[in-house]
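> Sequence and predicted structure, then a few things I'm wondering about:
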Amino acid sequence: MTDNNYFKFSNSVLLVPIIAVLSIWTVYWVELQFKINFNNFGVYPRTLSGLKGILFSPFIHGSLKHLYSNTLPLVVLSAALVYFYKPVAFKVLFYGTLLSGLITWLIGRPSYHIGASGVIYLLASFIFFKGVFAKHYRLIALSLLVVFVYGSMLWYILPIKEGVSWEGHLGGFITGLFFAYFLKADIPKPQKYAWEEDNYNEEADEFLRHFDENGNFVEFKPDDDPELDTTSSSPINITYHFKKKTEE
């Protein structure tokens, strides 16, 4: 499999981010429109009723600022996931969301944990570590881009800001690392040049045949093309034609 066959744009690259964003914004609109509060559908740690939040919490946000801050990263990272890791993208999104929510349920403070930030940390962690583990130049470049743009998010897996579910962030981060290491993706190997192959034969290389034993480039090889044989003893006749300039 080559890079061109693997890294191909498809409708899902746009469809997945659009569905994700419409989902979280629709839920928030329903809350405002009908004056409903869905916070009790979030993850409430170590309670049986709080388990439902593993499924529902990523769609619930406490404020417009909270919703807006999660929208752009969700779009960018989910699109990157589907484009670069399409064969495993839906496994990462679905099972990763469940596992990160379960970790939050196990380690979280006794409070409702809501928001898509756990999923965002899941995606950022997976994309970064998978690129490092794959050792593919394009995926490593993507990993570096994630670090450059979202590297500051790493601090929020620690309890440094009150009111922020660092447990959800940590759960997403751990899950992304876990999936990056254990989830196998059929990633193409970087394309090699002919001389990098194990069975490369220098003598059969048409380009190298244009060099002599001293490394000097020769335009052609007489032995390969009899029509260009320069060893012939036939004389070469050169005829010059002079035209006398006429006076005006």
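It's in.
> alpha carbons only for contacts and neighbour counts from here, please
Noted.
> residues contacting the residue nearest in space to the middle of the chain?
In the chain, the centroid-proximal residue (Cα atoms, centre = their mean) is Phe84; its distance is 4.1 Å. Contact analysis of Phe84 by Cα atoms under 8 Å, 6 or more residues apart in numbering lists 7, 139.
> 7 Å instead?
Phe7 (Cα atoms under 7 Å, 6 or more residues apart in numbering).
> just the one 5 residues further on next, same as before
Residues in contact with Ala89 (Cα under 7 Å, 6+ apart) are 81-82.
> can you tell me the helix or strand for it?
helix 86-107 (DSSP states H and E).
> Could you say which helix or strand holds Arg138?
Counting by DSSP H and E, Arg138 is part of helix 137-150.
> following that helix, which helix or strand comes up?
helix 166-182.
> Contacts for stretch 62-75 next, please.
17, 21, 61, 116-117, 120.
> coming back round to it: what about the residue nearest to the centre of the chain, distance to Leu14?
Distance of Phe84 to Leu14, computed by Cα to Cα, to the nearest Å: 13 Å.
> Val75 too?
In terms of Cα to Cα, Val75 sits 9 Å off from Leu14.
> Between the two, tell me which one has more neighbours.
Counted by other Cα atoms under 10 Å, Val75 and Leu14 do not tie: Val75 has more neighbours, with 19 against 15.
> The structure to be compared is supplied as follows:
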Amino acid sequence: MAAKFAQLFADSRRALFTMLGVQAVIWSVQVVNWLGDYGLSREFGLRSGQLGDLPEMFTMPFLHFSWSHIEANSWPLFVLGFLSAYRGMRKFLLASLVIVVSGGLTVWLLEGPNTVTAGASGMVYGYLGYVVLRGVLDRNVLDAVVGIVIAAVYSTILVGVLPLAQGVSWLGHLGGLIGGLAAAVLLRNRPADQQAGTRAPQPAPQGAGAPSSPGSALLKQLDDLGL
């Protein structure tokens, strides 16, 4: 039990510093962006339908169009990002990748022609979906309680996935949410994962040195990097 609490504390500490670092980057970029009359958002935001702009799905979450825009995203991004990461950085990084790609592709494919989209709100919705559904799928008491509380607190923002407000990328919100839900399913704890913590390691069958699935291979590589 003590070992589990120690691991949880270490993971939570790493999650805290990670999200503080993310916030520092986003706000530093905002200052430079503001000084340049938001030219970074126009240049490195995601422009729908432009094939050469697809890589901008990875820069889009760090850019905003105003101080009110970044203020609205920062607090929920910090809270939901931390809750997504406190169970371990490996799954958090993979979940973040799924959310970025899902939200980015949704915007790129379905947003109006030549519309430039920027902002971290897609990540906010993605982490919301991930935290809530993870609590249901992983059958972990703490995660389930966290998921219920978060669902209650942030349920009102789900209206943001509907095309109701002008100038708001509801498609980015919807794509991020779908990505978060998908990540929770793809990265859920399986019975074999839960039993691995209670059973002694068994020798691998001869010739079975490769991981059993692409997902486990990615997690193993991240584990080897110390994440």
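Received the coordinates, thanks. Just so it is clear, the structure is predicted and the values come from calculations on it, not from any experiment.
> Any chance you could compute the TM-score here?
TM-score of the superposed chains, computed with TM-score structural alignment, normalised by the length of the second structure, equals 0.76; 189 aligned residues with a Cα RMSD of 2.1 Å.
> Serialize the contacts of stretch 62-75 of the first structure to CSV and add fields for neighbour count.
Listed next are those as CSV, based on neighbours: other Cα atoms under 10 Å:
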residue, neighbour count
Pro17, 22
Val21, 18
His61, 26
Ala116, 27
Ser117, 25
Ile120, 28
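> quick one: which of those residues is nearest to Leu51 of the first structure?
Of all these, Ala116 has the smallest distance to Leu51 of the first structure: 16.1 Å, by Cα to Cα.
> Can you verify my assumption that the closest one contacts Phe56?
No. Using Cα atoms under 7 Å, Ala116 of the first structure is not in contact with Phe56, being 9.8 Å away.
> ok, the nearest residue to Phe44 of the second structure once chain neighbours are set aside - how many residues close by?
Excluding the flanking residues, the one nearest Phe44 of the second structure by Cα to Cα, 6 or more residues apart in numbering is Glu56, at 5.7 Å. Neighbours of Glu56 of the second structure under the rule other Cα under 10 Å: 18.
> Settle this for me: Glu56 of the second structure is touching Arg47, isn't it.
No. When contacts are counted by Cα under 7 Å, Glu56 of the second structure is not listed as touching Arg47 (8.0 Å).
> Give me the longest helix you can find in the second structure.
Longest helix in the second structure, counting residues (DSSP state H): helix 2-35.
> Helix or strand next in line after that helix, which one?
helix 39-44.
> what residues does that next one touch?
Helix 39-44 of the second structure is contacted from outside by 33, 56, 59-60, 63-65, 116, 118, using Cα under 7 Å, 6+ apart.
> Now with 10 Å, please.
The contact list for helix 39-44 of the second structure (Cα atoms under 10 Å, 6 or more residues apart in numbering) reads 29-30, 32-34, 45, 53, 55-66, 115-119.
> what's the neighbour count on the counterpart of Ser78 of the first structure in the second structure?
Using TM-score structural alignment, the partner of Ser78 of the first structure in the second structure is Gly81. Residues lying near Gly81 of the second structure (other Cα under 10 Å) number 25.
> Gly81 of the second structure and Gly167 of the second structure, how far apart?
The value you get for Gly81 of the second structure to Gly167 of the second structure, if Cα to Cα is used, is 25 Å.
> Equivalent analysis for Gln195 of the second structure, please.
Separation of Gln195 of the second structure from Gly167 of the second structure (Cα to Cα): 49 Å.
> mind listing what Ala152 of the second structure touches?
132, 146.
> Map it onto the first structure.
Superposed on the first structure with TM-score structural alignment, Ala152 of the second structure falls opposite Phe148.
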